[in-house]
Each structure stands twice: as structure tokens, then as C-alpha cells.
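**Q** Make a model of this:
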Amino acid sequence: MPEPYEPFDDGRAIDHTGAGGPTDLAMEEAESLEKTPGGPLGTGPSGKPRSLWSDAWHDLRRNPVFIISSLIILFLVIIAIWPQLIASGDPLQCDLSKAQEGSQPGHPFGFNGQGCDVYTRTVYGARASVQVGVFATLGVTIIGSLFGGLAGFFGGGWDGVLSRITDVFFAIPVILGGLVLLSVVTSTTVWPVIGFMVLLGWPQLSRIARGSVITAKQNDYVQAARALGASNSRMLLRHITPNALAPVIVVATIALGTYISLEATLSFLGVGLKPPTVSWGIDISSASQYIRNAPHMLLWPAGALAITVLSFIMLGDAVRDALDPKLR
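**A** I've put the predicted structure just below:
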């Protein structure tokens, strides 16, 4: 009759019938393989190897580009939520007698063509732009990651159907699609614009998620878990998803700035956000005809838009450099 315990090469005893048996130990070893993808990532204070995420955060905290862009974005989010902190006026209160006038005490940015305070409208314009960018990015990331991840994991017919659907959406020009779909919308809220961006934006994230999942499921720890009988849900949630998120996060961060720019473009063309909503794109559109006589009307909202988009692109570049071991 065989002994219930046998010696193991690391000095531990293995119980073939209970906890600590070879199946459990092999599963633990398979899970430990995923803690340092892409090679050694440095060590933490205890001397143990850091994970990809902790190593990325270690690098981000020392990256001045990440710090500067994060501070700018934090400031934009704060004034988007509480614009009255730095602007006490009403963005919809106008005085035609002051139309196109320049800077004055209490009105540092001057007035627009309707006599509205440009400074107040620039501050309040951050709310609509940030709201559109954040919610559009969340919708695109959730839908694209879900469909792309499932297609990449299961393959076969699911993958073929998704590929054909995304090909159809990629064939639709974004600006032309906005002109067609949003031209019939009469709502003055941000939700039709957000819905349009999600509708045409999720295929790109689905392709990124699909490729990332296909790469992750070929790693040794996933193959080991599969050989040991791990269920599909366990492999997806425990092994593949945490190691396939990095490219999705990078693309989503950069796309957030792109969606803010797209909202301004659609509003400039007259099919995006509509008055009385305060938006940088609306102000840029109304100021374009006065650019020679009152350039300040265009300068401030356009400058705020450029700084916002640049900040999100810089943040995405910093996150990409931190999460991609090949760039170290």
C-alpha cells in the first residue's frame, strides 16, 4: 500500500488526496507565472518581484509628464463638477452693449458676439466636454472589451461575426456619420452625442481587446490552467483579463482626448451639442466669423480645448510607456 505522503524536491510533503496535492500546487504555480509578464519588472520593498501594475505605478510616480498631465486633468474635472469655484457669473447672461469688447476688470477674457463673458463660458464649457469624453470612453471601453474579449477567447464563429461587424463600422467615416445621424436630433443634452461616439467607437476597442486576449491566452500560465481543468470563466477572470487590460487602458486613455476633440468638431459643424448647452465647440463656431475683429473670442475656448486634449494624450503616452515592458 503506497504511503500517503511522498518527498518533494523542495522539502514539502504532498497529499495526493487533499489540499496541497499536486493539482493544487500546480495550479498555484500556474497562477504565479502571470505575476511578472514580459520578464523581470524589479523588486518591491520586501525584495519580492513587483507585478506589472505595481511596477507601472512605480514608474508613473516618477514621470513628470504623467504628473503634469494628471494635475491638469484633475483641475479640469474639478471645474467641470464645480465651475462656480473659479467663475461666479452666469454663462448665459449676456449684454449686447458689450459685444466683442476685450478684457475688462472682472472679465479677463472679454465678451463674445452676444455680450456673454468669455471667461465664464470657457470655464463652464469644460463640463460638457469632460462629460462627453468620460462617458463616451466608458461606453466604448465596456462594450468593445466585452465583445472583443469574448471573440478573442472563444474564436470560431464568434470571432468571424465580430470581424465582419467591425468591418462595416470601420467603413463609416466618423464625421460623415455624425452629420447624418446627429442632424435629425433635436435634443440639447449631451447623450445623443455620447451615444453616437459609442456606436462608432466600440469596434476599435474590440479589435484591441481581441488581439490582447489572443496574446494572453497563449501564455504558459493559461495553458497550464487549461491542462489542469480550469473552467473558461476562471481562465477569463483570473488569468486572461488582468493581463490583457494594459493595451485597452492605454487606448482608452488616449481616446478620451480624441472624443473631446470630436465633440468640439461636431459642435463646430452644428450637429453636436446645441445651445443653450455651453460647449467649447459651440463657442469656437460662433467666434469663427469674428476672428479678425475679436480674436479673443476664439483664442480662449480653443486654447482650453487644445490643453485638455493634449493632457489626455500625454497621460496616455505615459501610461503606455509604463505598461509596456518592451519600452523599458
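**Q** contacts, neighbours, all on C-alpha from now
**A** Will do.
**Q** Show me where the stretch 151-300 of the chain has its strands.
**A** Remark: no strands are assigned in the stretch 151-300 of the chain by DSSP state E, counting those that start in this stretch.
**Q** Helices of that one, start to end?
**A** 156-170, 174-181, 191-216, 220-227, 232-234, 241-268, 280-287, 296-323 (DSSP state H, counting those that start in this stretch).
**Q** Show me what the last one is packed up against.
**A** What it means is helix 296-323. With contacts taken as 3 or more Cα pairs under 8 Å, 6 or more residues apart in numbering; DSSP states H and E, helix 296-323 sits against helix 52-60, helix 64-81, helix 118-154, helix 241-268, helix 280-287.
**Q** Could you check the angle the second one makes with helix 296-323?
**A** Relative orientation of helix 64-81 with respect to helix 296-323: 130 degrees, computed using axes from the mean of the first three to the mean of the last three Cα atoms, to 10 degrees.
**Q** again with the shortest one
**A** Compare the direction of helix 280-287 with that of helix 296-323 by the same axes, to 10 degrees and you get 150 degrees.
**Q** do the third one as well
**A** Using the same axes, to 10 degrees, one finds that helix 118-154 and helix 296-323 are set 30 degrees apart in direction.
**Q** Helix 118-154 vs helix 156-170, what angle?
**A** 150 degrees.
**Q** From the contact counts, what lies against helix 118-154?
**A** Using 3+ Cα pairs under 8 Å, 6+ apart, helix 118-154 sits against helix 64-81, helix 156-170, helix 191-216, helix 241-268, helix 280-287, helix 296-323.
**Q** Quick one: those helices as JSON lines, columns for mean neighbour count and distance to Leu228 too.
**A** Compiled in JSON lines, the helices and strands packed on helix 118-154 are given as follows (neighbours: other Cα atoms under 10 Å; distance: least, Cα to Cα, whole Å):
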{"stretch": "helix 64-81", "mean neighbour count": "16", "distance to Leu228": "41"}
{"stretch": "helix 156-170", "mean neighbour count": "14", "distance to Leu228": "23"}
{"stretch": "helix 191-216", "mean neighbour count": "22", "distance to Leu228": "17"}
{"stretch": "helix 241-268", "mean neighbour count": "22", "distance to Leu228": "19"}
{"stretch": "helix 280-287", "mean neighbour count": "24", "distance to Leu228": "56"}
{"stretch": "helix 296-323", "mean neighbour count": "21", "distance to Leu228": "29"}
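**Q** And these: which comes nearest Val123?
**A** helix 64-81 (7.0 Å; Cα to Cα).
**Q** Would you mark the buried spots in stretch 215-224?
**A** Residues of stretch 215-224 classed as buried: 216-217, 221-222, 224 (neighbour count, 16 or more other Cα atoms under 10 Å).
**Q** Here is the second sequence; please produce its structure so I can put it next to the first one:
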Amino acid sequence: MAELSKEKFQIIGCVDGDAEAIVRPNLTYWQDAWRRLKQNKIAIFSLILLSVISIMCIIGPYLGKLISGVDYTIQNHVAEAINAKPGTLNINEKGEQIGTYIFGTDHLGRDMFGRLWKGGRASIIIGLVGTLIEVLVGALYGGISGYFGGLVDDIMMRIVEILNSIPYMIVVILMAVLFEKQGILTILLALCITGWTGMARLIRGQVMQLKESEYVLAAQALGAGSKRVIYKHLIPNTIGIIIVYMTFDIPSFIFAEAFLSFIGLGIQPPKTSWGAMASFGQQVMDFYPHELLFPAVAISLTMLSFNLLGDGLRDALDPKLRQ
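**A** Next up is the predicted model:
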């Protein structure tokens, strides 16, 4: 019979007990999503560009006053300062140079640089606030509808279908008739009355899928009420989809505001937005193309950045793509 000893048994592939060592750090869901988002160079560039645009919308009007020497609301009645080209010097009545119109001026001699970033405030505020209202109402409505199902779901979805069949243009025209002046609040009200229905349908479908999960059944078995299950378990597990939806919905609001202002149903003078500036620029584009070019480029870059960022977030927040 062979004699067994410790020398005949050796541990191979494990040095100094390193089998317990953690090769990969433990990452939470959001840490892993951020790690994957950083690998998407286009999405990160879009995020940086959106940050720059947002910062310029905050400080741009004040920066324009320093560069041009006058506030963006001041009208210059000097002939050379009306519809001036980009880079035109700002000369006062004494013949002294007090600044430069780096983006030129409009038909009233106002600085385009300051007005561009002032108009961006209105466009971005409408995009962000409108999307936030739409997400809050749609997520709550869709969560309740999908969780209870049955007759409650049938009634709530029929209401959604009725609202979804109403063109938002009709609502905007009605708002224009009811209110003498169209401002940010009027546009938000018109766009949000029926805009939340898409989010409600999306969340309803996700909740109907998630409510049969084990953690929901466990919460119900422990005595959790419907309100707690919806708020604490179902809606938080749809947060990834909500974030992606928001990044695609914000440019939709910005474009809707630009379109309404372009046709005269949006922001009214003396207030301005990118759409209102593009509307005035379109009237003189044959002679002064810069008055249309700058707001059009601002709208295009903002919408493109949000869409590219949304693509990156969709890939980063999808657990199926985790490596």
C-alpha cells in the first residue's frame, strides 16, 4: 500500500492564499453605469457641450455686456449698428470704441451675443421644467394604472388615449385665445396638458412587467401597501428608463418651443428665445444671414447633444450590456 505524505500534495495556482483576493472592485449599479458612460466618448463630449451651453446661458448676457460695451436690451439707432455683421466695432456718439459686436446686431441694433444666451435661458428652462412635469405626472399615473390593472387600468388608459388624440397645436391656439400674452408658463401649460401621456404608457408597461417580480411579492407578503410598493419598489426600478426618456424628451420641448415662437405663438417681444430669434432672422436671411445662423446653430447643437447623450445613457443604464 502506497504511503501518503504532505509532500505529495501541493496546491497549484494559489500563492500565499490569494484565492480570497478580490480581483475586481465591487461596483454599484450607478457606479458601473458611470464607468460605461465614460467609455462612450461621444456621450461625454455631448455632456461637456451641454454644460458649456448651460453655463453660457447663465453668464452669457453679462459677458456680452462686457464685450460689446452695452446691455443686450439697449437699442442702437446709429445706422452702422443696425443689422451689423459679426465683429463690427461698437462706436459711441463721441466716436470712441466701447466694444465689439462679436455676433453682430439685430434689426434694432441690439447685441446678438447677449440676446442669444438670454434666449437660451427660456428655451432650456422650457425643456427642463416641461420634461420634469411630464415625467412626474406620467410616472405616477402610469405606475398606478399598471399596478392595479383591470378596470382601473382600462379607465385610466382610455383617458390617456383621448388626451393623446388631441393635437397639441389646438391646445396652444386655445391658450393663445385665453391668455393675452404668451410666455413661458403658457407654453409649458400647453405642451404639458397632453405631453405626459407617452411617459404614462411607458411606465405602465414597465410596472406591469415588474409587479410580478419576487421582491414585489415579498413586499406584499410582509404587509406593504399599494402606495409603498409603487413608490419604493416599482417606480425606482424604472428610473433608468425615465432618465433615458428625459434626455430624448428635453430636445422635443426645445424644438416645440422654437417652432411655436417661430410661427408667432410662443415667446413674445420684448422677451426672446432661440425660436423667436430664428423667426426674425428668417425674415432678413437673404441680407443678414447671421441673424438666423446663430440661433439655428444653438438649437441644433443643443438638440443633437441631448440625443447623443441619451444614446449613451441608454447603453450605460442597460444591465444586459454589463461586462
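**Q** returning to what we had before: Serialize the helices and strands packed on helix 296-323 of the first structure to a markdown table and add fields for distance to Leu181 of the first structure.
**A** Rendered in a markdown table, the data for these read as follows (distance: least, Cα to Cα, whole Å):
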| stretch | distance to Leu181 of the first structure |
| --- | --- |
| helix 52-60 | 40 |
| helix 64-81 | 27 |
| helix 118-154 | 16 |
| helix 241-268 | 11 |
| helix 280-287 | 18 |
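**Q** closest one to Leu199 of the first structure among these?
**A** Closest approach to Leu199 of the first structure among these is made by helix 118-154 (7.8 Å; Cα to Cα).
**Q** what lines up against Tyr124 of the first structure once you look at the second structure?
**A** Matched by TM-score structural alignment, Tyr124 of the first structure corresponds to Lys118 in the second structure.
**Q** That match contacts Pro61, doesn't it?
**A** Yes. At 6.0 Å, Lys118 of the second structure counts as touching Pro61 under the criterion of Cα atoms under 8 Å.
**Q** residues in contact with the equivalent of Ser286 of the first structure over in the second structure?
**A** If you follow Ser286 of the first structure across to the second structure using TM-score structural alignment, you land on Phe280. By Cα atoms under 8 Å, 6 or more residues apart in numbering, the contact set of Phe280 of the second structure is 291-292.
**Q** From Gln131 of the first structure, how far off is Tyr259 of the first structure?
**A** 10 Å (Cα to Cα, to the nearest Å).
**Q** try Arg61 of the first structure
**A** Between Arg61 of the first structure and Gln131 of the first structure the computed distance is 26 Å (Cα to Cα).
**Q** Same question for Tyr221 of the first structure.
**A** Tyr221 of the first structure is 40 Å from Gln131 of the first structure, by Cα to Cα.
**Q** The first structure: which residue goes with Leu313 of the second structure?
**A** With TM-score structural alignment as the criterion, the equivalent of Leu313 of the second structure in the first structure is Val319.
**Q** Quick check: chain neighbours aside, which residue is closest to its match?
**A** The shortest distance from Val319 of the first structure to any non-neighbouring residue, by Cα to Cα, 6 or more residues apart in numbering, is to Val250 (6.1 Å).
**Q** Now do the same for that neighbour: its match in the second structure.
**A** If you follow Val250 of the first structure across to the second structure using TM-score structural alignment, you land on Val244.
**Q** hang on, that match packs against Leu308?
**A** No. Using Cα under 8 Å, Val244 of the second structure is not in contact with Leu308, being 10.8 Å away.
**Q** Now do the contacts for Ala258 of the second structure.
**A** 123, 266, 273-276.
**Q** just curious, which of those is nearest to Ile187 of the second structure?
**A** The shortest gap between Ile187 of the second structure and any of those belongs to Gly266, at 6.6 Å (Cα to Cα).
**Q** what lines up against Arg238 of the first structure once you look at the second structure?
**A** In the second structure, Arg238 of the first structure lands on Lys232 (TM-score structural alignment).
**Q** Can you give the contact residues for stretch 284-298 of the second structure?
**A** With Cα under 8 Å, 6+ apart as the test, stretch 284-298 of the second structure has contacts from 83, 85-86, 103-106, 112, 116, 274-275, 277-282.
**Q** How far off centre is that stretch?
**A** In this view, stretch 284-298 of the second structure has its centroid 25 Å away from the chain centroid, taken as Cα atoms, centre = their mean, to the nearest Å.
**Q** Give me the distance between the two termini of it.
**A** Taking Cα to Cα as the criterion, the two ends of stretch 284-298 of the second structure lie 18 Å apart.
**Q** check contacts around the match of Tyr124 of the first structure.
**A** 57, 60-61, 272-273.
**Q** May I see the buried residues of stretch 177-186 of the second structure?
**A** By 16+ other Cα under 10 Å, the buried positions in stretch 177-186 of the second structure come out as 182-184, 186.
**Q** and Thr265 of the first structure, what pairs with it in the second structure?
**A** Aligned counterpart of Thr265 of the first structure in the second structure: Phe259 (TM-score structural alignment).
**Q** residues in contact with the nearest residue to its match once chain neighbours are set aside?
**A** In space, and not counting its chain neighbours, Phe259 of the second structure is closest to Gly275: 6.2 Å by Cα to Cα, 6+ apart. By Cα under 8 Å, 6+ apart, the contact list for Gly275 of the second structure reads 257-262, 295.
**Q** Tabulate the helices of the stretch 151-300 of the first structure (CSV), appending distance to Ile72 of the first structure.
**A** Supplementary listing: the helices of the stretch 151-300 of the first structure in CSV, determined by distance: least, Cα to Cα, whole Å:
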stretch, distance to Ile72 of the first structure
helix 156-170, 33
helix 174-181, 28
helix 191-216, 23
helix 220-227, 40
helix 232-234, 39
helix 241-268, 13
helix 280-287, 17
helix 296-323, 7
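**Q** Would you mind telling me which of these is nearest Ile143 of the first structure?
**A** Proximity to Ile143 of the first structure, assessed across these by Cα to Cα, is greatest for helix 191-216 (6.2 Å).
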